[in-house]
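*Asks:* Here's a sequence, model it:
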Amino acid sequence: MATTKDEVSPADLGESTKPSLTEQVDEKAVVLTEGPPPQPPPAMDGGTRAWLQVLGSALVFGNLWGLPFCFGAFQNYYELTLLTNETSSSIAWIGTLTMFLLILTGIVSGPLFDIGYFKTMLFAGAALETFGMFMLSLSTKYWQIFLTQGVVMGFANGLLYLPGLALVGRSFKKHRAVAMGVVSCGAPIGGIVYTLVFERLIGGLGFGWTVRVLAFIMLGTYSIAFPLLLWGAHNVGDIGSGQARKLFDKSAFRDGPFWAYTFSNFFLFMGYMIPFFFIPTFAQLALGMPRSWALYTVVFAQASSIVGRLIASYAASRVGVMIPWITCGLMSAVFNLAWTGVHSEGPFIAFSVLYGAFSGALIPLPPSIFPVVCPDPKVLGARMGMAQGLGSVASLIGSPIAGALSQVGVSGPDERNYLGLQLWAGLVMLLGAGNLMFLWWLLVRKRKPETKLI
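*Replies:* Okay, the predicted model is just below:
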C-alpha cells in the first residue's frame, strides 16, 4: 500500500489494516488525522503461541533463577572444601550479589524491552551467562568466583529477568497470574536439575568439569528456549517501536499502598533465600547427614516449591492475590522460626518441604497485584522498578547477615551457631507478613473498584 510523504501506513503503527467506520478510506491510501498516539494491542488471553512463550520463559527462568536456588550446593562446597579460609558470610555474598544484580539490572532492561530490544537482551544475556559459567569452571580463588559467579552472571541474568515476564504479560490478561506462576516454576525446576547434577558429578569429576557440564546444560536449554520465544511471535517488538517508561516517579513517595507493598517485599526477600543457602550446611554440620542427603534436602524444598507456586497462582486467580500472599508469607516466617526446634533428620526434611511449598508463592504473586497497587499505567513500570530496586537490596544483605550470625560465639571451623540465623530469617519474614496485612487494608480502602482482584 503506497503512502505519500505526509501519510502514515497503519502497518507502521502496528494497527490493523482494516479501517474503522470513522476513518475515510481510499482504495489506494488511508490517511489518518492527527490525534493521540496508537495504543498497543490488547493483551491476548492464551493460545498456542502464548503458551509456547510461557514454556520458553520457564526455561530461561530455570537458568537465571535456577542457579541462585542451587547456590546452597555451592555454599556447602565452598565452605567445606574449596574456600575453607573464607567465612560463611563472605561466601554468601557471592550468591546474594547474583540476585541483587539480577533484580537491579532488570530495572534498566525493562525500558529496553519497551523500545524493542528484547531479542538483543535475550541473546546477549544468554551468551554472557554461559560465558560466566565457563569462566567459573576455571576459578579457584575467592575473587575469581566473586567476579564470575557474582558479577558476570548477575548482570547477564538481569538482562533476561523482567523482559521474560513482560513478554508473557503481553499475552495474557485473565489468566496472567497462572501464566506467571508457570513461568516462575522454571526457577525451582532449574534449581533441582543443577543441584542434582552438581551432587552426582562433584565427587568424580571435580569442581571444574562439574561446572562445565552445568554450562553445557545451560547452553542446551537456551537453544530450546529461543525458538519457543521468538518463532512466529509478533509481540516482541522492533527496535524503536515503543516508548521507554521512566525509571523514577517521585509521586510514589506520597502513595501509601506503594510503600506498604515495597516494605512487605523488602522484609520477605530479606529472609526468603536464607534456608535455600544454608540448608545443606546445616544438615551436614548440625545433623551429621551425608553430603549427598544434605543436598537432597534442598531438592525437596525446590520440588515442593513448584507445587506451592502452582496452587497459590490458581488460588490467586479465584479469590484474589492478597489472601494467598499473606498466607504464604506468614507460614514461611512460622516455619523459619520452627526451624530452631529441628534437631533430627525427619523433622528437618519436613521443614524443608513445607518451607519450599509456602515460600515458593512469594515470587509469582507480587507482580500480579501490582497493577492494583498502582492503577495508573503511565507510572506503573517506574514504580515497579523502584520497588524491585529496594527489594534487591534486601536480597543482597539478608543471607550474608545470616551467615555472620551463624558464626557468633563459635570456636572451630566446622562449628556454627544456627539459632541466630534461624531467628533472623523468621523475624524479618514475620515483619514482611505484617506489612502485607497493612497493604491489604489499604488496598480495600483506597482501591474499592478493584477489590474483587485483591
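*Asks:* CA only for contacts and neighbour counts going forward, please
*Replies:* Will do.
*Asks:* quick one: contacts for Tyr296?
*Replies:* Applying C-alpha atoms under 8 Å, 6 or more residues apart in numbering, we find Tyr296 in contact with Leu196.
*Asks:* Please provide the structure for the following sequence as well, for comparison with the first:
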Amino acid sequence: MTSLDYKDDFPEGGLRAWSVVIGGFCGSFSVFALINSTGVLLEYLQANQLKDYTTSQIGWIFGLELFLTFFCGAPVGPIFDAYGPRVMIFIGSILLCASLLLLGLCTKYWHFFIVYSILNGLGGALLYTPCMAAISHFFLVRRGYATGVAMTAGSVGGIIFPLMLQRLFPLVGFAWATRIVGLILVILLALTNLLVRSRLPRKPVANILVLSPDLTVFKDLPFTFVTLGIFLMEWGLFIPLTYITTYAVSHGHSSSFSFKIVSILNAGSFFGRFSAGLVADMIGRLNTLILSLLCCVIACFALWLPAGSNTAMIIVFAIIFGVVSGSNLSLSPVCIGQLCKTENYGRYFASCWMLVAFGTLTSLPIAGGILSANDGQYWGVIIFAGLSYVAAMLFLIAARVLAAGWGLFTVF
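*Replies:* Predicted coordinates for the structure are as follows:
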C-alpha cells in the first residue's frame, strides 16, 4: 500500500462502486463459467467429435484458450490505464458471444482451435483485465472483498453450466446446447457493458503501438516471486478442474456423476472465493493465498491421490479443493495490486499475467501427456498438480518475507 493510495479517496462502496462490481461479476461469469466447465467439454469432445485424438491433443485446445485469455491481457492492461474499459469490453463481448454461437458448427480439430481457442481466448482477455482493474479504482481497504465477490461469478457459472449441459446435450444436442449458453452470455455481457467503468485519471499516450507490459517491473523481487508463484499455481489449479470428470469416468462412475462432480467442486469454490476476500482483508491478501495453497497441497496428496473409485472421497476432495482453491484466482489480482501504485495496476497486472499465461498454456497438455505415459492412470497427474502447488507456495512465502519480513502475524 503506497502513500499515493492514502492520498486518494477511494469510495469503498456506494451505488457507483458496487455497480462496477456487479458488472465485473457478469463479465467474470461470461469468461470463467465455461473455463470452470472445461472438464465437461473435454469429456464430451473426447467421446464424440474428437474421439480420434489423445487427451493431450485435446488439452491444447483448452490450454490455448486459457493462454490467450491471460497473455493478451498484456497489452490490455496498459490500454485500460490509458483509455478505460469501454471499447475493449464491447469488442470482447462480441468475440465471446460469437465463439459460443458458432461452437456448435465445429466438427474438426482445427475448427475448435479457431472458434473456441482463439475467439473465446481473445474475447476473454478483453473482458477479464478491464473488469478486475476497474474494481481496483473504487476499492482499496475492501479490495479483496469486492474482487472476491466479482470472482465468485466463475464458480456460480461452474455450478450452473455443467448441470445445464448435462440435460441439454441429450435433449437438444451439442450445437443448440452451446448456442443456449451463448445467448445467456449475450444478456450478461450487455450488463457488463453498461456497468463497468473506470474512475482514476487516465494516462493517454501518443502512440497506441508503444503500449506494452513494463518488463522493468520484474526488477522488483517480491513482485517477481509473486508472479512465479501465480504461474506455478496455475499449473496446479486447472488440472483438477479439467480432469476430475475423466478421472471419475475412468474409475467406474457414470458421465452423469462426472458432470455433477464439476458442479460440486465449483460450489465449494464459490464459498472459497467469497470467504477468501473477507479473510484476506483481515489477515492480509498474500497471507491468505499462502494458506490456501497449503490446503490445496493437502487436498491433492491426502484426498485425491488415494481416492481411487471411492465415491465419498472423490466428493470430499471436490468440496474441499473447491473451497481452498477458490482464492487462487480471486486473490491473485489483489496480491499484485498490493505491490504497486493503483494508477499502475493495469501495467503490473498485465506484466504478471503475460508470464502466467504460459503456465495456463502448458498445464493441460503436460497433464494429458503424463496421463498417456502412465497408460491412463492418474497418479502422475495428481502428483504434478500437488508439486506445482508446493513450489507456488514457496515462491509466495519468499515474496512475503522480502516485502514484509519474517513476522508471523504481520498483515500482508
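*Asks:* And the TM-score between these chains?
*Replies:* The TM-score (TM-score structural alignment, normalised by the length of structure 2) is 0.91; 402 aligned residues with a C-alpha RMSD of 2.5 Å.
*Asks:* for Gly376 of structure 2, helix, strand, or coil?
*Replies:* Using DSSP: H, G, I helix; E, B strand; the rest coil, the structure places Gly376 of structure 2 in coil.
*Asks:* Cys26 of structure 2 now?
*Replies:* Applying three-state DSSP: Cys26 of structure 2 is helix.
*Asks:* And for Arg245 of structure 1?
*Replies:* Per three-state DSSP, Arg245 of structure 1 ends up coil.
*Asks:* swap in the one 3 residues further on?
*Replies:* Applying three-state DSSP to Phe248 of structure 1 yields a three-state assignment of coil.
*Asks:* Am I right that it is in contact with Leu380?
*Replies:* No - Phe248 of structure 1 is not in contact with Leu380 according to C-alpha atoms under 8 Å; the separation is 10.3 Å.
*Asks:* higher neighbour count, the two?
*Replies:* Set Phe248 of structure 1 next to Leu380 and count neighbours by other C-alpha atoms under 10 Å: Leu380 wins out with 19 against 14.
*Asks:* and that one, what does it touch?
*Replies:* With contact set as C-alpha under 8 Å, 6+ apart, Leu380 of structure 1 has these partners: Phe370, Pro371, Cys374.
*Asks:* Now do the last one against Met386 of structure 1, distance only.
*Replies:* Spelled out, it's Cys374 of structure 1. Distance, Cys374 of structure 1 to Met386 of structure 1, by C-alpha to C-alpha, to the nearest Å: 12 Å.
*Asks:* swap in the first one?
*Replies:* When distance is defined by C-alpha to C-alpha, Phe370 of structure 1 is 12 Å away from Met386 of structure 1.
*Asks:* Toward the C-terminus from whichever strand or helix holds Leu380 of structure 1, list the very next helix or strand.
*Replies:* Using DSSP states H and E, Leu380 of structure 1 sits within helix 377-405. Remark: after helix 377-405 of structure 1, the chain's next helix or strand is helix 418-446, criterion DSSP H and E.
*Asks:* helices or strands up against that next one?
*Replies:* Judged by 3 or more C-alpha pairs under 8 Å, 6 or more residues apart in numbering; DSSP states H and E, the packing partners of helix 418-446 of structure 1 are helix 256-272, helix 274-285, helix 322-338, helix 377-405.
*Asks:* CSV for the ones you listed, including distance to Tyr355 of structure 1?
*Replies:* As requested, those are exported to CSV (distance: least, C-alpha to C-alpha, whole Å):
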stretch, distance to Tyr355 of structure 1
helix 256-272, 10
helix 274-285, 8
helix 322-338, 6
helix 377-405, 16
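*Asks:* out of these, nearest to Arg445 of structure 1?
*Replies:* When those are ranked by proximity to Arg445 of structure 1, the top entry is helix 256-272, at 10.2 Å, counting by C-alpha to C-alpha.
*Asks:* mean distance, the closest one to its aligned residues in structure 2?
*Replies:* Taking mean C-alpha distance after the TM-score superposition for structure 1, the mean distance separating helix 256-272 of structure 1 from the aligned residues in structure 2 is 1.2 Å.
*Asks:* Gly46 of structure 1: what's it in contact with?
*Replies:* With contact set as C-alpha under 8 Å, 6+ apart, Gly46 of structure 1 has these partners: Ser171, Phe172, His175.
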